[in-house]
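Visitor: Sequence and predicted structure are below.
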Amino acid sequence: TSGTTGRPKGALHTHCGFPIKAAQDMLLGFDIRQKDVLYWVTDMGWMMGPWEVLGATLLGATMVLYEGALDFPGPDRLWSLVERHRVSVLGVSPTLIRGLMRHGSAPAEQHDLSTLRILGSTGEPWNPDPWLWFFHTAGRGRLPIINYSGGTETSGGLVTGNVLTPLKPCSFSGAVPGIAADVVDEKGTSIRGQVGELVVREPWIGMTRGFWKDPDRYFQTYWSRFPDVWVHGDWAAVDEDGLWYILGRSDDTIKIAGKRLGPAEVESVLVGHPAVSEAAAIGVPDPIKGEALVCFCVLRPGSQGSEKLREELRGMVAEQMGKPLKPEILKFLEDLPKTRNAKIMRRIIRAAYLNQDPGDLSALENPQSVEAVRRAL
């Protein structure tokens, strides 16, 4: 598993479950067929690597595997791969798109992307601005972005988009076919129009048989909250149109003066500023409010981390989310600690901020970023 919440876990799968689940999701969610060329930008050590290989192989599609940076020798590397290999289905992470946005749309406009018919995304919640940039730059304002979220333990997705129904930015159409997903409150009652826990109420093909040599941790992680209900560990919501949203890990929850919020809500506001490329939000102990909000921002090339910009960003959060949620501290960094599959490791940022032991770092892609957090304080 990714290791964003602690030591990476070995998820045990069967030779039938994982491949069938991967192929099923590709076919029903992404409409992948034998004629398609699939390129999902991923690390082969992340579950999306085997997912791509097994799913595409079973469906008879062609896959593209590329080893190396996507901004070398130039910022158009991804788009040149799409053109050269006539990719029809392109999968990315929101973090990758935020990085490509720094270079503008010109690198993509240099290449023929007409073979693309489906765009995909997984790994973390979107912010509206990167989603719309990807939609207009790669999708030319007409291709669907199939949002896909699940995990290593589930052999793929729990919620997905599809090519048949309308979508809003950052949304999912609903549960993956074959998944009895639901959103529940702290008592396990189904809710709509509110943020709750993502759960699954029935078994599905591809569910893990447990954690490798650690059955107690497996039970505690997924089965200890509600009887016979899988609790996935993500915040989710369903809106008035029936569209679903994933709002981040429930163990990243920030509680300020009795209000519970996910870091993605704050990060979305910050990334909406034209100077900000990436952001991370954490909660730290506060004697009055329980927790205080601390934010870290990576700026776009050409932007300077001035005191004026710092106050402008703090004010944006207060204006859009309420004065009690105004960040107590906002720092500028060159990079954020991430896993190899580009997920922000907020637990490590929080540990560095509090000068605590960060725990297992085996999933960390850029160890130098931890010291950078400490130096920024």
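Guide: Arrived safely, thanks for sending. The shown structure was predicted, so the numbers you read here are calculated from the model rather than taken from an experiment.

Visitor: Please count neighbours and contacts with C-alpha atoms only from this point.
Guide: Fine.

Visitor: Count the neighbours of the closest residue to Val231 other than its chain neighbours for me.
Guide: If the residues on either side of it in the chain are set aside, Val231 comes closest to Val199, at 4.5 Å by C-alpha to C-alpha, 6 or more residues apart in numbering. Applying other C-alpha atoms under 10 Å, we find 25 residues neighbouring Val199.

Visitor: Second structure follows, compare the two:
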Amino acid sequence: MNTTLSSFEAYAQQYKNSVDNPEEFWNTVASDFVWRKKWDKVLEWDFNKPEVKWFVGGKLNITENCIDRHLAQRADQTAIIWEPNDPKDEAKHITYRVLHEQVCKVGNMLKANGVKKGDRVCIYMPMIPELAYAVLACARIGAVHSVVFAGFSSGSLVDRIQDAGCSVVLTSDGSYRGDKKIDLKHIVDEAVEKCPTIKKTIVFEKLKISVNMKPGRDLWWHDEIAKVSADCPVEEMDAEDMLFILYTSGSTGKPKGMVHTCGGYMVYINYTFKTAFQYKDGQVYWCTADLGWITGHSYILYGPLSAGGTTVIFEGIPSWPDMGRFWQAIERHKVNIFYTAPTAIRSLEKAPLSFVEKYDLSSLKVLGTVGEPINEEAWHWYNKNIGKENCPIIDTWWQTETGGFMISPIANVTKLKPAHATLPLPGVQPAVMDENGKELSENGVEGRLTVKFPWPSMARTIYGDHQRFRDTYFSTFPGKYFTGDGCKRDEEGYYRITGRVDDIIIVSGHNMGTAEVESAIDEHHDVCETAVVGYPHDIKGQGIYAFVITYNKPENEEKLRAEIRDTVSKIIGPIAKPDKIQFVSGLPKTRSGKIMRRILRKVAEGDTTNLGDITTLLDPAVVEEIKAGAL
């Protein structure tokens, strides 16, 4: 399939073909890969069950397509550039040949420690090359990887290990975050004590700090890797075998383990990576995300490597040692495509322009954004100061559940509109619905965003809970996948995502379920009840605003706020700490006991004059108190 589109007309034709004959379209795309056995049928689907299968009967291994098939032509080409936390340290250039060797060794290390096809492996590691090797090694031997972002707490780690029934944890002694050191092994130790399914913990020595190693369970990575060879044949996988489980916050407290499978995911991630960015052979591509999120899975590893690309893995943070860190790395590696989050852009926008101006950004050809809608002000700053008004901004809309880009401009093809994700990619059939379940087929409408036809990389289920998968995504609008997002489609047919319509807050591009945060706050011994909502935040996009009822009137509100934030940090991780905590004597509830979150959202947003009808509340007076104490 030709992913190089020369004009908007070429996109429109490819899009039309993909909608008129989707199976023929994806059949052609999939034919570009190495398959051990070709599929018998392109697609089987029923959104009512829901059940979706792509490339039915096809056999493959994704690492053969990400690594092995490139060895004949590009064994000595750089596959991964590792940019360390400290810019004074030397970057590593890892060729496809070395990547192959290291992935094979880690695969053999896992097998030597009892891991076999279908076993779940938890990976809780910093952004170092060994994290990439671990992910790809699992895929190579047919184990299912469950990567957990190394900023999550031991409690969050326990939830994910227990839910997936992992048998092995891969971790490191510690990690850096700017100038801080984090003792990852201690966090893992706390978690593993509560996880009887864990047989082995394999520890990479990163910081060379003293850690507790439990005999019989804990092993050093360097000892284990020294025992194995670099000869690790790929495991033949069915197209619908599980590739990975990745957890995302749900509207209940329990995180959802989204299941992605081998064949369709590979085909779609490769196609969307090459199409949206119009990736050209030899370009250096940098996505600043962490591998613990879907962005890292799809567009740091599997997408770029399956395309034979050069991808940057970044250990650091954008603000250390100073606010020029991103721009320095772009100059250092002559990055051509730069893909980051609006949160990062907004924080860097507030720094003096001198941090940008001292670096040569002339290598840049394409910019991108991910994780949340980008506001117009940040879009214009990014366009002017980083892209020098010469680089298209690829504002991608997609989700953990979708696996890959759904609505996105195509570089140098789609006419851009600030803060708009623009148009669906070929193969994606969105529909805007009103609240009554009627499809709004005309332009110039606003409603709820759904998708009415399957695409290859969509999640197949929630691990161990297919009923929850059905209830969450396919029950609101029967026969359609409901994204949980609202959107506007303008007169040109361009989509603008307006944010979540359910109980999810998007903090710095990452989903936080309100129930999960409320549950963590309620763990504090002084807290009686909590309601959490999102509100507009200058840097993060959305901040977390908590309305908290305590058993007794707090003697020292600031001290209690600090304790509550600390509690949330310990239970979920620092990313979930509430930005604002307002102590209240009651919450606006209906007579049936339902919290009226729309009222709390309005207060959190600073709009206390337009709260709508409050006469149906059990105690309307509580609203006045909440308004008066708004932060």
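Guide: Cool, got the structure. Bear in mind that the values here come from a model prediction, so they are computed numbers and not experimental data.

Visitor: and the residue nearest to Val231 of the first structure, what pairs with it in the second structure?
Guide: Applying TM-score structural alignment, one finds that Val199 of the first structure aligns to Thr450 in the second structure.

Visitor: ok, which stretches of the first structure are helices?
Guide: Shown for the first structure, the helices assigned by DSSP state H span residues 17-30, 48-59, 77-85, 94-101, 106-109, 128-137, 215-222, 263-271, 307-321, 346-353, 368-376.

Visitor: how about the fifth one, aligned to which bit of the second structure?
Guide: Yep, that's helix 106-109 of the first structure we're talking about. Under TM-score structural alignment, the match for helix 106-109 of the first structure is residues 354-357.

Visitor: What are the contacting residues of the matching stretch?
Guide: Met323, Gly324, Trp327, Asn385, Ile386 (C-alpha atoms under 8 Å, 6 or more residues apart in numbering).

Visitor: got the buried residues for it?
Guide: For stretch 354-357 of the second structure, a neighbour-count test (16 or more other C-alpha atoms under 10 Å) marks Phe355, Val356 as buried.

Visitor: post-alignment, that stretch versus the first structure, mean distance?
Guide: Taken over the aligned residues, the distance from stretch 354-357 of the second structure to the first structure averages 1.3 Å (mean C-alpha distance after the TM-score superposition for the first structure).

Visitor: quick one: contacts for Phe172 of the first structure?
Guide: Phe172 of the first structure sits next to Ile146, Asn147, Tyr148, Val159, Thr160, Gly161, Leu243, Trp244, Tyr245 when contact means C-alpha under 8 Å, 6+ apart.

Visitor: switch to 10 Å and redo it
Guide: 145-149, 159-162, 166, 238, 242-246 (C-alpha atoms under 10 Å, 6 or more residues apart in numbering).

Visitor: Let's see if you can find the most crowded of these.
Guide: Busiest of the contacts of Phe172 of the first structure [other C-alpha under 10 Å] is Asn147, holding 32 neighbours.

Visitor: Could you tell me how far the equivalent of that one over in the second structure is located from Thr340 of the second structure?
Guide: Aligning on TM-score structural alignment places Asn147 of the first structure opposite Asp395 in the second structure. Here the criterion is C-alpha to C-alpha, to the nearest Å. By it, Asp395 of the second structure lies 10 Å from Thr340 of the second structure.

Visitor: Can you work out which residues contact both of those two?
Guide: Leu367, Gly368, Thr369, Val370, Gly371.

Visitor: Just give me the neighbour total for the alignment partner in the first structure of the third one.
Guide: Going back to what we said before, that points to Thr369 of the second structure. When the first structure is aligned by TM-score structural alignment, Thr369 of the second structure is paired with Ser121. Neighbourhood size, Ser121 of the first structure [other C-alpha under 10 Å]: 24.

Visitor: Repeat that for Arg374 of the first structure.
Guide: 14.

Visitor: Show the contacting residues for it.
Guide: Ile349, Ala351, Ala352, Tyr353, Leu354, Asn355.

Visitor: and if you look at Pro227 of the first structure?
Guide: For Pro227 of the first structure, counting by C-alpha under 10 Å, 6+ apart, the contacting residues are Gly188, Arg201.

Visitor: Distance check, it against Ser369 of the first structure.
Guide: In terms of C-alpha to C-alpha, Pro227 of the first structure sits 40 Å off from Ser369 of the first structure.

Visitor: cool, Asp251 of the first structure as well?
Guide: The spacing between Asp251 of the first structure and Ser369 of the first structure, counted by C-alpha to C-alpha, is 22 Å.

Visitor: what about those two, which has more around it?
Guide: Remark: of Asp251 of the first structure and Ser369, Ser369 carries more neighbours, 19 against 12, as counted by other C-alpha under 10 Å.

Visitor: Skipping adjacent residues, who's closest to the counterpart of Phe135 of the first structure in the second structure in space?
Guide: Using TM-score structural alignment, the equivalent of Phe135 of the first structure in the second structure is Asn383. Spatial nearest neighbour of Asn383 of the second structure, chain neighbours left out: Glu389 (5.3 Å); criterion: C-alpha to C-alpha, 6+ apart.

Visitor: So the one you found sits against Leu416, correct?
Guide: No. Between Glu389 of the second structure and Leu416 there is no contact under C-alpha atoms under 10 Å: 11.9 Å.

Visitor: Between these two, point out the one with more neighbours.
Guide: Leu416 (20 against 13).

Visitor: How about the counterpart of that one in the first structure, nearest residue that isn't a chain neighbour?
Guide: Mapped onto the first structure by TM-score structural alignment, Leu416 of the second structure lines up with Leu167. The shortest distance from Leu167 of the first structure to any non-neighbouring residue, by C-alpha to C-alpha, 6+ apart, is to Ser173 (6.7 Å).

Visitor: what does Thr95 of the first structure give?
Guide: Ala342 (6.4 Å).

Visitor: wait, what's in contact with that neighbour?
Guide: Ala342 of the first structure touches Ser2, Thr42, Asp43, Ser93, Pro94, Thr95, Leu96, Gly123, Glu124, Leu336, Leu364, Glu365, counting by C-alpha under 10 Å, 6+ apart.

Visitor: The match of Thr369 of the second structure is in contact with Phe135, isn't it?
Guide: No. Using C-alpha under 10 Å, Ser121 of the first structure is not in contact with Phe135, being 11.3 Å away.

Visitor: overlap in contacts of these two?
Guide: Shared contacts of Ser121 of the first structure and Phe135, defined by C-alpha under 10 Å, 6+ apart, are found at Ile145.
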